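Asks: quick one, what's the 3D model for this:
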Amino acid sequence: MNHVLCGLAANASLPSELVDRLIADADIALDLAHRADLSHAQAVALASRVGESAVPLAYGGLLTAADVDPATQPNAALALLAERAGRPEWARLLAGDPAVECRKKLAACPGLPPDVVETLASDPDVRVVAELALWTTPETATGLAAHPHAEVRRSVAANEAAPPAVLAALLTGEGLPPTQRCLVCDREEVPFVHDPRCSQLDCDLPPGASCDGSHESAGYETQRMAILNPATPTEAVVGFVGHPSPLLRWALAGRPDLPVEVCARLAVDANPGVRADLAGNPAIDDALIRVLATDRDHEVRRGLAHNPRVPIDVLTHLAGTTRTGAALLPRIASASPDEVERLAGSPNPAARMLVARRRDLPPALRDALAADPDAKVAKSIAPHPGLPECLLRTMLDRHGVRVVAKVAANPDATPALLDDLARHEPPVRKAFREIARHRNASAPALLACLGDPQARRIAAGHAALPPSAIEELLTDTDRQVAEAAAANPSLPLAVMSDLLPRL
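Replies: Model prediction:
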């Protein structure tokens, strides 16, 4: 594959006449198929020359039903059917396709004719029926819930359109005929337990899958899917709070409709994964939140920090003892103006750091946090839009290399400031990457970024990079750099044209 031509195919400045010349190259057809400016005629020409390109073109709305022959372009026809832009007769044709993958893709399409649904529901390959069960209507899901194969029942259990009563029945098996087959006994002589360290490269059985004739692991998986399904009634799932399978209790812990007493039992579950998912569940009350805040497991406390209902005082305590990540926490995002002001003025730097991650702070609070003596607070506030350059430079003078990359990430950083950051001693590699993608980066700053291998790949595509440098990067030994340079909208038209004779 010619990576330069792939980049050129994605270049937003590539004129239409050069797109026409590129269409003949099969290797880059898929790159061209994602262009937003393709004309209908170009899309039809591309699909006719390189069949694989028809699928993204169909999904992108650049091909119509009149442009596609389902007999020779089944994947494109499936794409249009998936977008409800195909023809009913296509579905009838494809339902009889000998390729299982084709029928399986068809089964996932919405709005299929009733006769096609009936055909797919009786398909000889269980994978096709299971795919239908996952996406089908309530009426069809009801019928498939009694299917003899466990894989089909599992798909019904995951289908949010399945009726609540059907989902409840799948949890207990009441009112349904016994399951007759599962993926394990389809392939192995029972009893059989699949080795989690299975060395067979073509084996797709789940680790630990087992069957002794009762299809036990498949049954658990059906129950797990039903518990995870929000359409399953609360009263049908709460009885699993004491189930011996930790995977089922784990699935239960994340449901937002749990009664308080069920949450209380899960809060003392022996499995930390169960407690961690419960900790992030908005169904838990303040009393339980404070109990979980003392949990010795880090992931439990981390989950609690991401709970949108965690009290501010608990959250600030957690921030001082738990790695919560750099993202804005939900409770901080929803904090009231009074809470924001209290957090910004807190003597606890962890509290100030949390609120500094917001990007809608009043100017006075924003500027006060920019002058914070704590480097973690400064790093959090540095990318806030609207910060004056003088405050960003003061922050740099106070905290040095600890804040350079975050200052470079400020969307309002000026070209002069970015130039200085690119020359900072000692160099900060993360800063080069931020500068390389910054809209205000100047040519000198971008040229400085080319010395860092990761930033070089980003800077090569920046429109402010000098044309001479872009042209030189077309022959870079790093293919990602060369491709990014070819996709650079500032690549001279003459150079673009000169690249095409290689076809």
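
Asks: every contact and neighbour count from this point should use C-alpha atoms.
Replies: Will do.

Asks: tell me what the longest helix belonging to the chain is packed against?
Replies: As assigned by DSSP state H, the longest helix anywhere in the chain is helix 216-228. Judged by 3 or more C-alpha pairs under 8 Å, 6 or more residues apart in numbering; DSSP states H and E, helix 216-228 is in contact with helix 150-158, helix 164-172, strand 210-211, helix 246-253.

Asks: what's the angle between the second one and helix 150-158?
Replies: Here the directions of helix 164-172 and helix 150-158 differ by 130 degrees (axes from the mean of the first three to the mean of the last three C-alpha atoms, to 10 degrees).

Asks: related to what we said a few turns ago, contacting residues around whichever helix or strand comes after the longest helix of the chain?
Replies: Later in the chain than helix 216-228, the nearest helix or strand by DSSP states H and E is helix 234-237. Contact with helix 234-237 is made by Ala168, Leu171, Ile227, Leu252, Asp257, Leu258, as judged by C-alpha atoms under 8 Å, 6 or more residues apart in numbering.

Asks: please provide the structure for the following sequence as well, for comparison with the first:
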Amino acid sequence: MWLELAERDDLSGDQIRLLARRGDAHVVIRLLSRGLLPPDEVDRFDPPVVIAMADIAPIPEDWAWRLAASPDPAIRGALAATTHLPADVVAALADDPDLEVVAEAARSPRISDPLAQRLATHPHLSVRRALACNEHVPSHLLVALAERRAPAAELCPACDGSGHRLAEQWSCDGGHQDALHDLDYALTLNPRTPAETVSRFTAHPSIHVRWRLAVRTDLPQGAYRALAQDPTPGIRGDVAASHPALPAQTIIQLLTDADTSVAAAAAANPSLPEAVMHDLAASDDGSTGTG
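Replies: Purely as a prediction, here's the structure:
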């Protein structure tokens, strides 16, 4: 009943405070997420509630430290993932004995540059991969991860003996190749990774890296030309579809692609040269003639 009441739009201030006092953590979290209950009006220490608060606004520092000392790694990890955690608490969680907690600290928007620098050399690739996703990490560190400037990692999910689910899909002969490919994928996801850096992945052995690269719109033209010749039709099609920076010559090349879906995507590209568009319109059926 209390949770249903928390969904109402006609609650008075007194009713909201009453719900917060009588309801459980789910009720308080819902009131917080709807913006009905200011975080500074929450006066009870309840780990799920405090974690929800830390995603909305800064929380009392003593509460943050209490949660950081929780015996439950799930609570410590959830805390590390919040938006408004004090930077010194993030740094403490980066030294947590649980690897997942450390990885969440590496993803934190409150990460400091010195901490990011330290985690970029972490012996486990899962932490480096988490860091590679973080849009608050300085670009030069992302470049360093892409160029493998740090000492080689010692462990990855496929070889650390943890029974990680990825161990069933990945293999490792000591070189952590699958985990390194996943690191590169994370770097292509991160808009802070310079386009010049990720454009070197156009011939990457992982199809996932190349496919993700194909949907970025900030690459040098040479990268699009290379991706337009990728052996995977889906990658060529994504390149053909909508890149405003795609060179006209590359669009024309993709119009004659052996895969009709790629040619159709090129024909719909907004950067298609007007003269070529007129030629397509004047053809018998408006097709690209690729069969």
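
Asks: please work out the TM-score for the two chains.
Replies: Here the TM-score for the pair of chains, by TM-score structural alignment, normalised by the length of structure 2, is 0.83; 281 aligned residues with a C-alpha RMSD of 3.0 Å.

Asks: thinking again about what came up before, what's the average distance of the longest helix of structure 1 to structure 2?
Replies: Aligned to structure 2 and superposed, helix 216-228 of structure 1 gives a mean residue distance of 1.2 Å (mean C-alpha distance after the TM-score superposition for structure 1).

Asks: just to revisit the earlier point, tell me the most buried of the helices and strands packed on helix 216-228 of structure 1?
Replies: helix 150-158 (a mean of 28; mean count of other C-alpha atoms under 10 Å).

Asks: SS state for the residue of structure 2 most remote from its centre?
Replies: Note on structure 2: the largest C-alpha distance from the chain mean falls to Asp284, namely 45.6 Å (C-alpha atoms, centre = their mean). Per DSSP: H, G, I helix; E, B strand; the rest coil, the local secondary structure of Asp284 of structure 2 is coil.

Asks: structure 1: matching residues for stretch 3-16 of structure 2?
Replies: Mapped onto structure 1 using TM-score structural alignment, stretch 3-16 of structure 2 covers residues 30-43.

Asks: got a list of contacts for the matching stretch?
Replies: In contact with stretch 30-43 of structure 1 (C-alpha under 8 Å, 6+ apart) are residues 6, 9-10, 12, 16, 19-20, 23, 46, 52-54, 56-57, 60, 62-63.

Asks: please repeat the previous calculation with a cut-off of 7 Å.
Replies: Stretch 30-43 of structure 1 is contacted by residues Cys6, Ala9, Ala10, Ser53, Pro56, Leu57, Leu62, Leu63 when judged by C-alpha atoms under 7 Å, 6 or more residues apart in numbering.

Asks: among those, which are located in helices?
Replies: Cys6, Ala9, Pro56, Leu57.

Asks: which one of those residues is nearest to Thr232 of structure 1?
Replies: Relative to Thr232 of structure 1, the closest of those is Pro56; by C-alpha to C-alpha it sits at 35.5 Å.

Asks: helix, strand, or coil at the aligned residue in structure 1 for Gly175 of structure 2?
Replies: Using TM-score structural alignment as the criterion, Gly175 of structure 2 maps onto Ser214 of structure 1. Assigned by three-state DSSP, the conformation of Ser214 of structure 1 is coil.

Asks: what about Ser214 of structure 1, neighbour count?
Replies: For Ser214 of structure 1, the count of nearby residues is 17 (other C-alpha atoms under 10 Å).

Asks: ok, Ser497 of structure 1 to Leu22 of structure 1 distance?
Replies: 10 Å (C-alpha to C-alpha, to the nearest Å).

Asks: tell me which of those two has more neighbours.
Replies: Leu22 (21 against 14).
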